[in-house]
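Asker: need a 3D model of the following:
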Amino acid sequence: MNLLTDYGILAWIIIGALAGALAKFIMPGRDPGGCMVTIALGIGGALLAGFIGNAIGWYDPGEGAGFIAAIVGAIIILFVYRLISRR
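Answerer: This next block holds a predicted model:
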């Protein structure tokens, strides 16, 4: 049973919001956006972690990343954003 496939888009939004909020909590700073950007950050983090995990071989084809991996992916996205926005 996979939470994201069972509940669809609603699960992506909730998990994305939680993962994005935790990533922003772990890496505090001045980041733009409110709830929508936080949700997008978490969803993007999950997609990034799933893509990297599939490329490395940690996940089977079609298998998504877990919640912790989504947080790590969101942290990576925040880190890259901050590197780019400094310039």
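Asker: going forward, measure contacts between C-alpha atoms and count neighbours the same way
Answerer: Noted.
Asker: in three-state terms, label Pro28 for me.
Answerer: Taking DSSP: H, G, I helix; E, B strand; the rest coil as the rule, one finds Pro28 in the coil state.
Asker: over to Pro32?
Answerer: Pro32 ends up coil, using three-state DSSP.
Asker: look up how far Gly8 lies from it.
Answerer: The gap separating Pro32 from Gly8 is 27 Å, by CA to CA, to the nearest Å.
Asker: tell me which of those two has more neighbours.
Answerer: Gly8 (11 against 7; other CA atoms under 10 Å).
Asker: any idea how many residues pack against Phe13?
Answerer: No, residue 13 isn't Phe; it's Ile. Count around Ile13 with other CA under 10 Å applied: 18.
Asker: here's the other one to compare against:
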Amino acid sequence: MLGLIVTIILVGLIAGALARLIVPGSQDLSIAMTIVLGIIGSFVGGFLGYLFFHKDAADGFLQPAGLIGSVIGAIIVLFIWTRVGGRRSVNG
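Answerer: Down below sits the predicted model:
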């Protein structure tokens, strides 16, 4: 169980960091938020992979396509976040 949690955190960190490198613009995210971005991206990538290829975790837990899907999902989530959710204005 501990190995699964560590794997999820590491994949989240890698996917989130790669997404931040690929998506243009400034993202003001901490390391913890980068990990969360990667984990959410993994869910999005896994969902999209299941929709397009009809593969799921029963076909194997850690697959290269899963890692690529995690990065693609994190890019999608980060792009949406920077365009929609990241707008904060301070009225002073």
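Asker: please identify the helix or strand for the residue nearest the centre of the first structure.
Answerer: Computing the C-alpha centroid of the first structure and ranking residues by CA atoms, centre = their mean puts Gly45 first, at 2.2 Å. Per DSSP states H and E, Gly45 of the first structure falls inside helix 35-56.
Asker: now for that helix, which elements pack on it?
Answerer: Counting by 3 or more CA pairs under 8 Å, 6 or more residues apart in numbering; DSSP states H and E, the packing neighbours recorded for helix 35-56 of the first structure are helix 9-26, helix 67-86.
Asker: TSV for those helices, including distance to Leu3 of the first structure?
Answerer: Listed next are these as TSV, based on distance: least, CA to CA, whole Å:
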stretch	distance to Leu3 of the first structure
helix 9-26	7
helix 67-86	10
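Asker: report the buried residues of stretch 57-74 of the first structure.
Answerer: Buried residues in stretch 57-74 of the first structure, counted by 16 or more other CA atoms under 10 Å: 59, 64-67, 69-74.
Asker: check stretch 7-20 of the first structure too.
Answerer: 12-13, 15-20.
Asker: and it, which stretch of the second structure?
Answerer: Using TM-score structural alignment, the residues of the second structure aligned to stretch 7-20 of the first structure are 3-16.
Asker: mind reading off the mean deviation between the matching stretch and the first structure?
Answerer: Aligned to the first structure and superposed, stretch 3-16 of the second structure gives a mean residue distance of 0.7 Å (mean CA distance after the TM-score superposition for the first structure).
Asker: which outside residues touch that stretch?
Answerer: 31, 34-42, 67, 70-71, 74-75 (CA atoms under 8 Å, 6 or more residues apart in numbering).
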